[in-house]
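Chemist: Structure here, sequence nowhere to be found:
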């Protein structure tokens, strides 16, 4: 069996952060059933341009492989009944909604424990389920600003800068998945579930890590650094070579020794200004010009090859294309392909979360309501019961055609 093959998760999720968190669980074998609100067309991620076809997009495919889909209207009595029947047989309810919504629509532990005392309810929200911003929507871009990330990113003389990736969304998804797994472990041990109150805001603040510790305890004021330099380790930054940029990082003294030896500048080892981390940091304005003058004498590829051979942490600054075709990317099996009726084949990066030697398998993201027949069969509904629910609008009005 796959590591999580015995886990059933009901996911009221959409767009990026929530589906990103659960896709790692799905890749590990968890049965993730997406509950999609019918009147709005389901997961908004289905409609993200520019690579979109009808109710599908490459954005949606990225975050929803290996999942199932059911259109269900929780505002209708029949829809709520189906949801509660699903909860009785599930291990977790997972959502990414505004912080005040889980309680309003009854998907918290207090609202569901009478159905399943061991249910784990993981709510990934913008700002959490408590606090002055609990009822506000949270988006990655806003949170990168609120949490101070943008004040740390970019050139010192440039504007505050967002990361090129939605890192608050993605790290928030990871935190939600980790919280959910912790809750499942506790529920299995104790027979009692509970709530995971996870937020993008908490995640973003938590990611401030050691700069926050420095600030809180020593008054350190974080600032943007030239050439993406590390705030305390010198040299550890981007350097310009003859033709391009590359990265060199001396996170240990032994790397500094290897670096200057490879550069043909052994005299720097005897220079008191550069004798250790502290000295190099205090005299960075004198050291960095010496290194910059040397690096521009050869190409980036030449320096990277020689420094790698010498055991110095280094690497090129790749384009996305170069990163995706790197020999290590291929060797680690980080690209998977699924068959798709419109796109033909969809290639995408896979989850880095792994356990065991069994290779992962992948299937395309589900069409909206694709697993309607599978779900009603598993719940043991008779034809008459299904017809009653359909007529009551439980699955939307009109119900999208489902295929198992």
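Modeler: Perfect, I can see it now. These figures come from a predicted structure and were not determined experimentally. Numbers count the residues shown, from 1 in each chain.
Chemist: From now on I want contacts and neighbour counts done on CA atoms only, so please keep to that.
Modeler: OK.
Chemist: Next, count neighbours for residue 59.
Modeler: Neighbourhood size, residue 59 [other CA atoms under 10 Å]: 18.
Chemist: Thought residue 43 was touching it, still the case?
Modeler: No. The pair residue 59 / residue 43 is not scored as a contact, 11.1 Å apart, by CA atoms under 8 Å.
Chemist: quick check, residue 172 in a strand?
Modeler: No. Residue 172 is assigned helix when assessed by DSSP: H, G, I helix; E, B strand; the rest coil, not a strand.
Chemist: who's in contact with it?
Modeler: 17, 21, 124, 198-200, 203-204 (CA atoms under 8 Å, 6 or more residues apart in numbering).
Chemist: got it, and residue 142?
Modeler: By CA under 8 Å, 6+ apart, residue 142 lies in contact with nothing.
Chemist: switch the cut-off to 10 Å
Modeler: Going by CA atoms under 10 Å, 6 or more residues apart in numbering, residue 142 touches 126, 150, 162, 168, 201.
Chemist: Which helix or strand contains it?
Modeler: Using DSSP states H and E, residue 142 sits within helix 140-146.
Chemist: in that helix, what's buried?
Modeler: For helix 140-146, a neighbour-count test (16 or more other CA atoms under 10 Å) marks 140-141, 143-145 as buried.
Chemist: Save these as TSV, and put in distance to residue 285 too.
Modeler: What follows is the buried residues of helix 140-146, written out as TSV (distance: CA to CA, whole Å):
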residue	distance to residue 285
140	35
141	34
143	34
144	30
145	30
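Chemist: what's the closest of the residues you listed to residue 255?
Modeler: The closest of the buried residues of helix 140-146 to residue 255 turns out to be residue 144 (CA to CA; 32.8 Å).
Chemist: Can you report how many residues lie near the nearest residue to the closest one once chain neighbours are set aside?
Modeler: Once flanking residues are discounted, residue 144 sits nearest to residue 150: 5.9 Å by CA to CA, 6 or more residues apart in numbering. Look at residue 150: counted by other CA under 10 Å, it has 20 neighbours.
Chemist: swap in residue 387?
Modeler: Counted with other CA under 10 Å, the neighbours of residue 387 add up to 12.
Chemist: Comparison target below:
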């Protein structure tokens, strides 16, 4: 990296313990802005090193990993080795930020949870990215882009009237979560500049994707209007099966990247049990989908989810906005907020998806009316009443 130019985050050091997309894209963006990002990997490397899109590699390197990890340095540390874990703690002591996106509870088991880090390094800003947050009934579910798309309500806004719920081809949930995590990290760094103390930043994918649909959700929550698809109109073209949406007996279910032989055991199908490798699954993706399209309608979504969750497979329901509003996890985590609006009265909005361990991020002021705060703002910056009157007469404010 060139040292001849100044970057906004020069001097900031980030320990990136994350894998796949949401965490790495956050750390990459911080690196793009000048941070010294140190990517900590297990001896075998992180997941995307061995699971590239379309089995595509450039000179042996996974394109999936290449696309998310520029402006980083990599170090291999096996945190399951106590001595190596101590090395990681020494490295963390030189840093400003620790970023991880393990399943909830995993970091604590490894000895690198927030409390374990903060006890030794109170200056650290510690960011945890999760699928559904660290509390609520769904805290232990796996968080993955497609699964969160399913519960986000967004699939009902895509495709034709006769199509099943359609997932987006972009990894938008992961990417948006990574960007929100970066915002949370930088906010906590700014606060640390004043207090000298770090804190924990928590960002979960479901809250983020609700926040990113704020226009749609505000329309639904306040006008009771659901998206209505037109007459005219697939999942990601490069992702291994069974990645996609499937009709069940009573609704729809989403299945993410799964070991096909384990899935075959769960759904009791010998054809799927026989497919044990990633490459074979890729080659037989159409056949796998056709088999599942026949199997999944034999049970309800709830019945399948009980079976698939028991097998620890990535699966989830496909929600409408109404399903989300009624969901106990949404209620338990306060993912929908109410605020007073000057002309509407009670206004309901998706809650802020970033949470801190010591600070507060909340909705304090409703969306303003046109020019609602012009007077107070101009007065605050010292514009005289006479000048304000003159500007108003000319229609300039």
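Modeler: Noted; the coordinates are in hand. This structure is a prediction, so every number in the text was calculated from the model and none was measured.
Chemist: Give me the TM-score for this pair.
Modeler: Superposed pair, TM-score by TM-score structural alignment, normalised by the length of structure 2: 0.54. Supporting alignment: 226 aligned residues with a CA RMSD of 1.7 Å.
Chemist: circling back: next up, the contacts around the residue nearest to residue 144 of structure 1.
Modeler: Neighbour list for residue 150 of structure 1: 141-144, 159-163, 223-224 [criterion: CA under 10 Å, 6+ apart].
Chemist: Which secondary structure state is assigned to the counterpart of it in structure 2?
Modeler: Under the alignment (TM-score structural alignment), residue 150 of structure 1 pairs with residue 155 of structure 2. At residue 155 of structure 2, secondary structure determined by three-state DSSP is helix.
Chemist: Can you tell me how far residue 155 of structure 2 is from residue 215 of structure 2?
Modeler: 15 Å (CA to CA, to the nearest Å).
Chemist: all strands in the stretch 251-400 of structure 1, in order from the N-terminus.
Modeler: 314-316, 335-340, 344-349 (DSSP state E, counting those that start in this stretch).
Chemist: For residue 32 of structure 1, which of the ones you listed is the nearest?
Modeler: Of all those, strand 335-340 comes closest under CA to CA, at 17.8 Å.
Chemist: So which bit of structure 2 is that closest one matched to?
Modeler: Using TM-score structural alignment, strand 335-340 of structure 1 lines up with nothing in structure 2.
Chemist: which residues in structure 2 does stretch 82-102 of structure 1 align to?
Modeler: Counting by TM-score structural alignment, stretch 82-102 of structure 1 lines up with residues 87-107 of structure 2.
Chemist: how close does the aligned residue in structure 2 for residue 37 of structure 1 sit to residue 170 of structure 2?
Modeler: Under the alignment defined by TM-score structural alignment, residue 37 of structure 1 is paired with residue 42 of structure 2. In this view, residue 42 of structure 2 and residue 170 of structure 2 are 28 Å apart by CA to CA.
Chemist: Over to residue 390 of structure 2?
Modeler: Using CA to CA, we find residue 390 of structure 2 at a distance of 50 Å from residue 170 of structure 2.
Chemist: Repeat that for residue 205 of structure 2.
Modeler: Residue 205 of structure 2 is 15 Å from residue 170 of structure 2, where distance means CA to CA.
Chemist: quick one: which of the two has more around it?
Modeler: Ranked by neighbour count (other CA under 10 Å), residue 205 of structure 2 and residue 170 place residue 205 first, with 29 against 12.
Chemist: For the more buried one, give me its contacts.
Modeler: 22, 129-133, 143-145, 147-149, 152, 173-178, 180, 211, 353.
Chemist: Can you find the partner of it in structure 1?
Modeler: So residue 205 of structure 2 corresponds to residue 200, using TM-score structural alignment.
Chemist: For the stretch 201-350 of structure 1, which segments are assigned as helices?
Modeler: Secondary structure of the stretch 201-350 of structure 1, counting by DSSP state H, counting those that start in this stretch: helices at 209-218, 253-263, 277-282, 284-295, 300-309, 320-325, 327-331.
Chemist: What's the local residue count around the closest residue in space to residue 218 of structure 2 that isn't next to it in sequence?
Modeler: In space, and not counting its chain neighbours, residue 218 of structure 2 is closest to residue 349: 5.7 Å by CA to CA, 6+ apart. By the measure other CA under 10 Å, the count of residues near residue 349 of structure 2 is 24.
Chemist: Tell me the counterpart residues of the helix or strand containing residue 349 of structure 2 in structure 1, please.
Modeler: According to DSSP H and E, residue 349 of structure 2 maps onto strand 345-350. Mapping strand 345-350 of structure 2 onto structure 1 (TM-score structural alignment) gives no aligned residues.
Chemist: What residues sit buried inside that strand?
Modeler: Buried positions in strand 345-350 of structure 2, judged by neighbour count with 16+ other CA under 10 Å: 347-350.
Chemist: Report all helices and strands that that strand contacts.
Modeler: On a contact count with 3 or more CA pairs under 10 Å, 6 or more residues apart in numbering; DSSP states H and E, strand 345-350 of structure 2 meets helix 205-211, helix 214-223, strand 336-341.
Chemist: So what touches that strand?
Modeler: With CA under 10 Å, 6+ apart, strand 345-350 of structure 2 has contacts from 207-222, 334-341, 363, 366-367.
Chemist: Buried among those? Need that as a selection in ChimeraX.
Modeler: To isolate in ChimeraX the members of those that are buried, counting by 16+ other CA under 10 Å, one can use:
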select :207,208,209,210,211,212,213,214,216,217,218,219,220,221,335,336
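Chemist: Double-check that residue 39 of structure 2 belongs to a helix.
Modeler: No. Using three-state DSSP, the assignment for residue 39 of structure 2 is strand, not a helix.
Chemist: Tally up the residues packed near it, please.
Modeler: Residue 39 of structure 2 has 24 neighbours, counted by other CA under 10 Å.
Chemist: show me where structure 2 has strands.
Modeler: For structure 2, the strands defined by DSSP state E occupy 13-16, 36-41, 57-58, 61-62, 72-76, 97-100, 125-130, 200-204, 244-247, 252-255, 315-317, 336-341, 345-350, 354-356.
Chemist: can you put those in a markdown table and add distance to residue 118 of structure 2?
Modeler: Listed next are the strands of structure 2 as a markdown table, based on distance: least, CA to CA, whole Å:
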| stretch | distance to residue 118 of structure 2 |
| --- | --- |
| strand 13-16 | 14 |
| strand 36-41 | 19 |
| strand 57-58 | 39 |
| strand 61-62 | 34 |
| strand 72-76 | 22 |
| strand 97-100 | 10 |
| strand 125-130 | 8 |
| strand 200-204 | 9 |
| strand 244-247 | 40 |
| strand 252-255 | 37 |
| strand 315-317 | 34 |
| strand 336-341 | 30 |
| strand 345-350 | 31 |
| strand 354-356 | 14 |
